[in-house]
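**Student:** next come a sequence and a model predicted from it.
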Amino acid sequence: MSATAATAGKPSIPVPMLATLALLSAIAPLAIDMYLPGLPALGDDLHTSPAAAQLTLTTFMLGLAAGQLLMGPLSDSLGRRRPLILGTALLIVAGIGCALAPSIGVLIAFRFMQGLTGGIGVVVARAVIADRTSGDRSAKLFSIMMIITSAAPVVAPLLGGALIGPIGWRGIFYVLTGLALVMLLAVLTCVPETLPVERRHPFEAGSIAHNMGVVLRNRRYLGYTLTFSIGFGAMFAYISASPFVIQDLMGFSPGVFSILFAVNAIGIGIAGTVNTRLVGRVRPQRLLAVGVGMFVTVGIAMMLTTVFAPGVHWLLLVLMFCLTSSFGLTAGNATALALGEVRDNAGSGSAVLGTLQFVVGAIVPPLAGLGGSTSAVPMATVVLVCTLLSAGAFLTTRR
């Protein structure tokens, strides 16, 4: 069946609804990037080490993974709207807990809860698009969402850098709580139920396990999913290590770091915009191949730079921009192609994709941070390994 035929008769996704879905997907970059400039201050305030402070990133990612793995299959049974409302409401509670945390242990616990509840919105937002679109249209919408959500890592570190002085890292979490409230109101207003009762699967353990099995046995789905999720590992190596590399190793201030981080995030938006223009004229598989090729090239160049030219900071900054741009060309196409392979189990497919993405994201920070503030080589090593593994996964999708 053609993409056009597959989507014939389906309701469109109006702009307010698409913007709400993008906001739900933006919870991860918002909750990560906005407090990144405050990581060193957070560690000092709670009397903990940089490694322990970075664990607040790891536990958030684990929560995101768990929330998606739990709610993705359940949304195939319960529908999309009720899980969205519940998850977003609990996200508000988690944000308040983070803001009031008296110790690093309590903060880590509430960061896990913040990730868990935020993961519900992330996984269901993808499933909603898969409910209503397919083929080129799906790839284009996922790319548009990437453009919208790329505004989050542009604005978040700038806003975080500006607010960290007057309101501190705790104030950042209050701001995130306010954004969660806006998300809840947007869900109640703009997102209807998109999974008809006749397309839902029974709410039974056996049925859920069967659906997950169908998804996991699809070789091409797994190939596209691993291309995306392992590629995200390269991105997160940069995200988690860059505050220490740019501020401590290169000697830039938190404000300059926020600007540089925002500039790099713009690369995702530029690549996503280019992708939306090309989808329909160039097959998503070919666009994905170009993105993966760029990814590997940047990974190799970053490794060579950190080993043989560690003092050439401008070159490493340029490569960071190229890394984020490559991911912008990769993410939307890989997501659309993966979910296109499992349209009848979009919630389960979205759950596995998101879970693998954030499990990789949880593993990466401690490895990328091994150099602390003295070397960028561990970050570059993780980036290179992830880009090579991502390319290997893409090769498995060939028929």
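**Tutor:** Arrived safely.
**Student:** all contacts plus neighbour counts: C-alpha atoms, from now on.
**Tutor:** Will do.
**Student:** report the longest helix in the chain, please.
**Tutor:** helix 135-190 (DSSP state H).
**Student:** got another one to weigh against that:
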Amino acid sequence: MITITRLVLILAAISAIGPLSIDMYLPALPQMAQQLDGTVSQTQLTLSAFFVGMALGQLLWGPLSDTLGRRPVLLGGMGCYAIASLGCALSPSIEVLTALRFVQALAAGAAIVASRAVIRDRFGGDEVAKVLSMVLMVMAVAPLIAPILGALVLIWFEWPAIFLVLFGLSLLLGVLAWQALPESLPLARRQPFILSQLIANYGRLLQDRALLGLLLSAGAMFGALFSFISAAPFVYIDLFGFSETEFSLLFAVSVLTSVISSHLNRRLLERFHAEELFKLATGYVALASVVLVGLSAFKALYPWGTIAGLMLFFLTLLPIAANALSCAMNLHPEMAGTVSGLFGVMQFGFGALMGALTGLLYNQTHWPMVATIAICGVLSWGGRYITPVAKK
């Protein structure tokens, strides 16, 4: 029988395919725009297309994993992801790359939604939040190393090599999952895949105000993250004047703050309920939004005030995500895959919207990025007030 530690490491590695797909090629965005004759906005659309693909794909993959089981959905997704990654490396234009990034995201969504559902299959109550915190903490190493790895690849190769690395990694993870990850959803708990029933299930979930509040709070935080991801390469490299390597290190430090807080969140779950920590974290992020705007406006601190404000803001990203998803799946444990899919829709739907918005508003200053992130922080705080979360 697989141990908890091994399960966490495998699920974290599989879930990391999402942030790796997003963050590893960030240092290459300016180079890609130049070589593929694309504008800043067109290049940022390769990110937004990925976010849209992840969001739409999980609407289907979540319910399918409730019907077929987690293992076939996960393995199928990894195989399709490998093929799409190879296609990205061979893309002749920014338009083709954008389309293939969408396909790549559809496939990645299968692995991510199935891995989250596995956790709810095996654990219950606040244990879900604890395990999710562990997975997210390990998974968050990917955004730490991905830009650095991408920058290192660019020292010797050009941007297509980054997608070749993702191709090889997906094959490796697929083999690992096939050998080591057992099926977690018994036949007796599977639900038939009937379109009318699927629509009815989503309708039922969307009428749950407690669930909607959780989805809004978590989705808004990921909207802030993807706004940062979309704009940071241009702001840090072109505007602040950092090199690709310096940008990668600063990006890694920004994410590291959330890794530390995720570890703290797991410890606090031994004394407090996930609902309580969720409310505390969303209160903090509202305050952090104000601090971010204030530090960014203080010219004497430019650009370090903005950088510090972003680090403080993203401190609660993973705690909000872990506690919100735990509470959401505990509200409807019989539809863990569907809830996980809906969570992914909000996560990457907000990401696509805010990432595209930040790109469209880009005016050679840091303010579109800062303003979008601060608004997302306020929205995350507001989600907790839609309705109180009932303890299960």
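**Tutor:** That came through fine. A quick note: this is a predicted structure, and the numbers were derived from the prediction, not measured.
**Student:** can you give me the TM-score here?
**Tutor:** With the length set by TM-score structural alignment, normalised by the length of structure 2, the two chains reach a TM-score of 0.96; 389 aligned residues with a Cα RMSD of 1.5 Å.
**Student:** which stretch of structure 2 lines up against the longest helix of structure 1?
**Tutor:** Counting by TM-score structural alignment, helix 135-190 of structure 1 falls onto residues 125-180 of structure 2.
**Student:** quick check: the longest helix of structure 1 compared with structure 2, mean distance?
**Tutor:** Following superposition, helix 135-190 of structure 1 is found to deviate from structure 2 by 0.8 Å on average (mean Cα distance after the TM-score superposition for structure 1).
**Student:** show me what that helix is packed up against.
**Tutor:** Under the contact criterion of 3 or more Cα pairs under 8 Å, 6 or more residues apart in numbering; DSSP states H and E, helix 135-190 of structure 1 touches helix 3-7, helix 15-25, helix 27-33, helix 39-45, helix 81-100, helix 104-132, helix 254-278, helix 313-340.
**Student:** between that helix and helix 254-278, how big is the angle?
**Tutor:** Interaxial angle of helix 135-190 of structure 1 relative to helix 254-278 (axes from the mean of the first three to the mean of the last three Cα atoms, to 10 degrees): 120 degrees.
**Student:** what element comes up after helix 135-190 of structure 1 heading to the C-terminus?
**Tutor:** Once the chain leaves helix 135-190 of structure 1, the next helix or strand it forms, by DSSP states H and E, is helix 205-216.
**Student:** mean distance, that following helix to its aligned residues in structure 2?
**Tutor:** Helix 205-216 of structure 1 sits 2.1 Å off on average (mean Cα distance after the TM-score superposition for structure 1).
**Student:** just to revisit the earlier point, and the longest helix of structure 1, how far out from the chain's middle?
**Tutor:** How far helix 135-190 of structure 1 lies from its chain's middle: 12 Å, per Cα atoms, centre = their mean, to the nearest Å.
**Student:** circling back: output the helices and strands packed on helix 135-190 of structure 1 in TSV, with mean neighbour count appended to each entry.
**Tutor:** Shown next, in TSV, are those (neighbours: other Cα atoms under 10 Å):
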stretch	mean neighbour count
helix 3-7	14
helix 15-25	21
helix 27-33	23
helix 39-45	17
helix 81-100	21
helix 104-132	26
helix 254-278	21
helix 313-340	24
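**Student:** tally of neighbours for Val245 of structure 1?
**Tutor:** Neighbour count for Val245 of structure 1, taken as other Cα atoms under 10 Å: 23.
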